[in-house]
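Enquirer: Provided below are the primary sequence and the corresponding predicted coordinates.
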Amino acid sequence: MSPEQTSNSEHKQNARAEHGHDTETAPDQKPIKVSHAITVLLLIVGVMVVLGVIGILPREHAASALEDRTKELAAPSVITLAPKPGNPVEEVTLPGNVTSYSDSPIYARTSGYLTHWYYDIGAKVKQGALLAEIASPEVDQQLAQAEADLNTALANANNARIQADRYKGLVTDNAVSQQDTDTFVNQAASTSAQVKSAQANVQRLKELTSFEKVYAPFDGVITARRVDTGQLIDAGAGQTPSSELFHMQAVNTLRVYTNLPGVFSASVKRGETINLTFAEHPGQVFQGKLVRTADAIDPASRTLLVEVDVDNRKGNLLAGTLAEVHFKVNPVGNVFVLPVSVLIFRNEGLRVGTVTGDTAHLAPVTIGQDDGRTVQIITGLTAQDQVIQNPPDSLIDGEKVHVLTPQEMKAAEGAQKNGGI
């Protein structure tokens, strides 16, 4: 080996020794343990989780802040005012439902075909007037058969009675046995019962045939006719209004029902005269009589159901209309005067919006006099309530609101208008 080759070989060996690649030292290296690898992997996962949490928390905080901001912006802005005390109420005006004195659907009691009707809608009829006729040949045939069965039963009963009487006479002379006599006596009693059964069946069918003619049950007016000539009629009251023949109402006297607040229940008495007004008759006042009350306060509405009867023999009023019932009452409690714009009309009745803190509430109220601009609130408010002016129609009980002064509201409306421009 030349000196140069020897020098290169030593140089390579030195280099492998410096870099730890000496083949003689390789067997001394220790392998990496599994536990150390798992530890490293867990550390990596932990770091990733921490980094994820650090990224998620700010996003959740931002989403929560956005939700709170959205709810804050969604809350309507309102102006409140304190209720103004008013003069004691001496008259209460309440809405009243006008109904007929009697209201009855008329159904058929026998099945068949309508052969004729005699009165149409709007016709005034007297009690017992013939309204329509129904042809029911099946019932007629059943009646004829029942009458024939009755005649047969009468003949059998008469024969059994004669035989029983004959045997009763012969048994005293020992001409016949007591057993035969008892048999004929029992047979006479049985045939007599059959006669009564046949008579009852005949009477039933006669009543059914009498229902072929439909009569008016009371004096009144025909408000609906739902049948025509030739139509098939089913007996009895069906599940649909179309199964009724006519609809009648007694309208010579009308009933007006209204709910009087319980605080005024002691102010009304049976027999007193009550004034009524109707939108259909402006400027006219009709007088009715308070005939009865429920004699109990409704626990749900705290009102007393009152019935006022009004004479309608002239036919000026119509059932189904809405009346204003004027009650003279004794002054009770405090009265507040508010603009009409504070009233909220809901299906469950009149409401007024009030604010407690930043929460809106819908208070049920009873109104007194109403001059078109202001209204008297008889019940439902206190002097400490803050009433919402011009409440939004969408206001609900328990909703959060922003209470602003008139100046703040005007400034907000101006800013919104300029922003829209």
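Expert: All right, it came through fine. Keep in mind it's a predicted model, so treat the numbers as computed, not measured.

Enquirer: okay, CA-based contacts and neighbour counts for the rest of this
Expert: Will do.

Enquirer: all helices for the stretch 101-250 of the chain, in order.
Expert: 137-171, 178-210 (DSSP state H, counting those that start in this stretch).

Enquirer: same list (those) but as a markdown table, adding mean neighbour count and distance to Val263.
Expert: Shown next, in a markdown table, are these (neighbours: other C-alpha atoms under 10 Å; distance: least, C-alpha to C-alpha, whole Å):
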| stretch | mean neighbour count | distance to Val263 |
| --- | --- | --- |
| helix 137-171 | 17 | 60 |
| helix 178-210 | 17 | 54 |
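
Enquirer: to His61, which of those lies closest?
Expert: Set against His61 and scored by C-alpha to C-alpha, the helices of the stretch 101-250 of the chain come closest in helix 178-210, at 81.1 Å.

Enquirer: quick one, which of the helices of the stretch 101-250 of the chain gets closest to Thr240.
Expert: Here helix 178-210 is closest among these (C-alpha to C-alpha), at 22.9 Å.

Enquirer: which secondary structure elements does that closest one contact?
Expert: helix 137-171 (3 or more C-alpha pairs under 8 Å, 6 or more residues apart in numbering; DSSP states H and E).

Enquirer: so which elements touch the helix it packs on?
Expert: Helix 137-171 sits against helix 178-210, with contacts defined as 3+ C-alpha pairs under 8 Å, 6+ apart.

Enquirer: put this next to the first one:
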Amino acid sequence: MSFDDPAQGRRRRGRWLGWLVVVCLAAGAYWYFVARDAAPPSGAPAGAAGPFGMAGMRAMPVPVRLATAREETIRHTLRAIGTVTAFNTVVVRSRVGGELMRLHFQEGQWVQAGDLLAEIDPREFQAALDQARGQQQQNAAQLQSARQDLERYRLLFRQNSIARQQVEQQEALVKQLEGARASDQAAVDSAALQLSHTRITAPISGRVGLRKVDQGNIINAADADGIVTITQTQPISVEFTLPQAEAADVLAQLRAGRTLEVVLYDQNDVTELARGELMSVDNQIDVTTGTLRVKARFNNEDERLFPNQFVNVRLIVSQQQALAVPSAAVQVGSIGAFVYVVDDEQAVQIRRIVAGRVDGPLTAVHEGLQAGERVVVEGTDRLREGGRVDIVSVDGTELAPAPRAAAGGKGAGGARAQGAAPAGH
């Protein structure tokens, strides 16, 4: 006679109850996520889903903003940070020593080439010039007397009154005095030049800086600081560097004889400061940085550029017409670059494209789009293939909301999508 263990029976019933609970939960989940959405409510048209089910949520239009693909000018622009440099910088120094008598400029003043800047005590140099001129006159008188004697000796020699040797000696004396005359003239010119150096003039046109020496001081040609510095700011130049990978495109444009435009912006890269042109490039690449130094020229008529100023540089290498869309419309996924295209029925299509150069807010499209097609630029996070959209704006133009449909008709979003598109789209 055998008896079942009561504990073992309870374990069997517990396992069956556990499996029953699992099956019930699975059936409930299937009904909640699949069967409930698929089954239309009582009185609804066949195929309709509940408004709060997953299918109903997927069927709701997504509000989006659109832009139209159109032909635009796409520029190949290189960005860099540059330093403004004076076209010419001159340290004005004295070429003679003496007391600085007067200064004829104001600090920060604009001067023209040849303007008088300072004067040095000229008395010492005037005395040297007078002495040289006196010596010149003395030797000139001796030369004149020697030439007259030479003419007399030649006459007497023709009359056989004196020997040839005496005539030759007089000719040598005349030549000696003529050499002294040339030396005297050089001494006079040198003294006059030294005297002219006591008047210091501007060698170039530009703006003077702060003076380095005050009136009344003794200065000389060995002073390294000089009197003042002049910087030529009209025109002015900007130096910057380009990566060696971009050097080939720039050099190709220059060899073709094209003028490359350079645009400068402030340190915040917001306000445009000036427009100029690329002037020259260096003859070698810096091996430590792999960059090529270039220089651009600017007229700087308003003097907004100041020497040693840091600026943001945009070098426009080339520009061409191409089909373009806003860069915000271009998405990247496993299929590569793509955009969401909205057709005339306000349905979404995922369109793979071949994107080209990016020019600020625009991106060129080489393949995959046609001019006039509309792409989504805002609201892409909930879009799917074949989904419907509610158009909020097109090319920045806000659309007025359409009136809500009557009960039993289309939803407000569908009515807006159908009737809100502007003419021509």
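Expert: Yep, that arrived. Keep in mind that this is a model prediction, so the values were computed, not measured.

Enquirer: tm score of chain vs chain?
Expert: With the length set by TM-score structural alignment, normalised by the length of the first structure, the two chains reach a TM-score of 0.54; 243 aligned residues with a C-alpha RMSD of 2.5 Å.

Enquirer: quick revisit: can I get the helices of the stretch 101-250 of the first structure in JSON lines with distance to Glu4 of the first structure?
Expert: Below are the helices of the stretch 101-250 of the first structure laid out as JSON lines (distance: least, C-alpha to C-alpha, whole Å):
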{"stretch": "helix 137-171", "distance to Glu4 of the first structure": "140"}
{"stretch": "helix 178-210", "distance to Glu4 of the first structure": "142"}
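
Enquirer: out of these, which comes closest to Ile233 of the first structure?
Expert: helix 137-171 (12.9 Å).

Enquirer: so how much does the closest one differ from the second structure once superposed?
Expert: Taken over the aligned residues, the distance from helix 137-171 of the first structure to the second structure averages 1.0 Å (mean C-alpha distance after the TM-score superposition for the first structure).

Enquirer: would you check the span in the second structure matched by that helix?
Expert: Residues 123-157 of the second structure are where helix 137-171 of the first structure lands when matched by TM-score structural alignment.

Enquirer: for stretch 11-21 of the first structure, same thing?
Expert: By TM-score structural alignment, stretch 11-21 of the first structure lines up with nothing in the second structure.

Enquirer: contacts only, for the residue mapped onto Ala216 of the first structure from the second structure.
Expert: Using TM-score structural alignment as the criterion, Ala216 of the first structure maps onto Ala202 of the second structure. The contact partners of Ala202 of the second structure, taken as C-alpha atoms under 8 Å, 6 or more residues apart in numbering, are Val92, Val111, Gln112, Ala113, Gly114, Asp115, Leu116, Leu117.

Enquirer: which parts of stretch 247-260 of the second structure are buried?
Expert: Neighbour counts using 16 or more other C-alpha atoms under 10 Å place Ala247, Val250, Leu254, Leu260 of stretch 247-260 of the second structure among the buried residues.

Enquirer: out of the residues you listed, who's nearest Val365 of the second structure?
Expert: Among those, Val250 lies closest to Val365 of the second structure (C-alpha to C-alpha), at 23.4 Å.

Enquirer: show the subsequent helix or strand relative to the longest helix seen in the first structure.
Expert: When the first structure is parsed with DSSP state H, its longest helix is helix 34-74. The helix or strand immediately downstream of helix 34-74 of the first structure is strand 77-81, counting by DSSP states H and E.

Enquirer: in the second structure, which residues correspond to that next one?
Expert: Against the second structure, strand 77-81 of the first structure falls on no residues (TM-score structural alignment).

Enquirer: which strands and helices lie in contact with that strand?
Expert: So strand 77-81 of the first structure, by 3+ C-alpha pairs under 8 Å, 6+ apart, packs with strand 387-389, strand 402-403, helix 406-420.

Enquirer: so of these, which one's packed in deepest?
Expert: Highest mean neighbour count among those (mean count of other C-alpha atoms under 10 Å): strand 387-389, with a mean of 23.

Enquirer: what's that one aligned against in the second structure?
Expert: By TM-score structural alignment, strand 387-389 of the first structure lines up with nothing in the second structure.

Enquirer: check the offset of that strand from the chain's centre.
Expert: When distances are taken as C-alpha atoms, centre = their mean, to the nearest Å, strand 387-389 of the first structure is centred 30 Å away from the chain's centroid.

Enquirer: for stretch 263-271 of the second structure, same thing?
Expert: Distance, centroid of stretch 263-271 of the second structure to centroid of chain: 8 Å (C-alpha atoms, centre = their mean).
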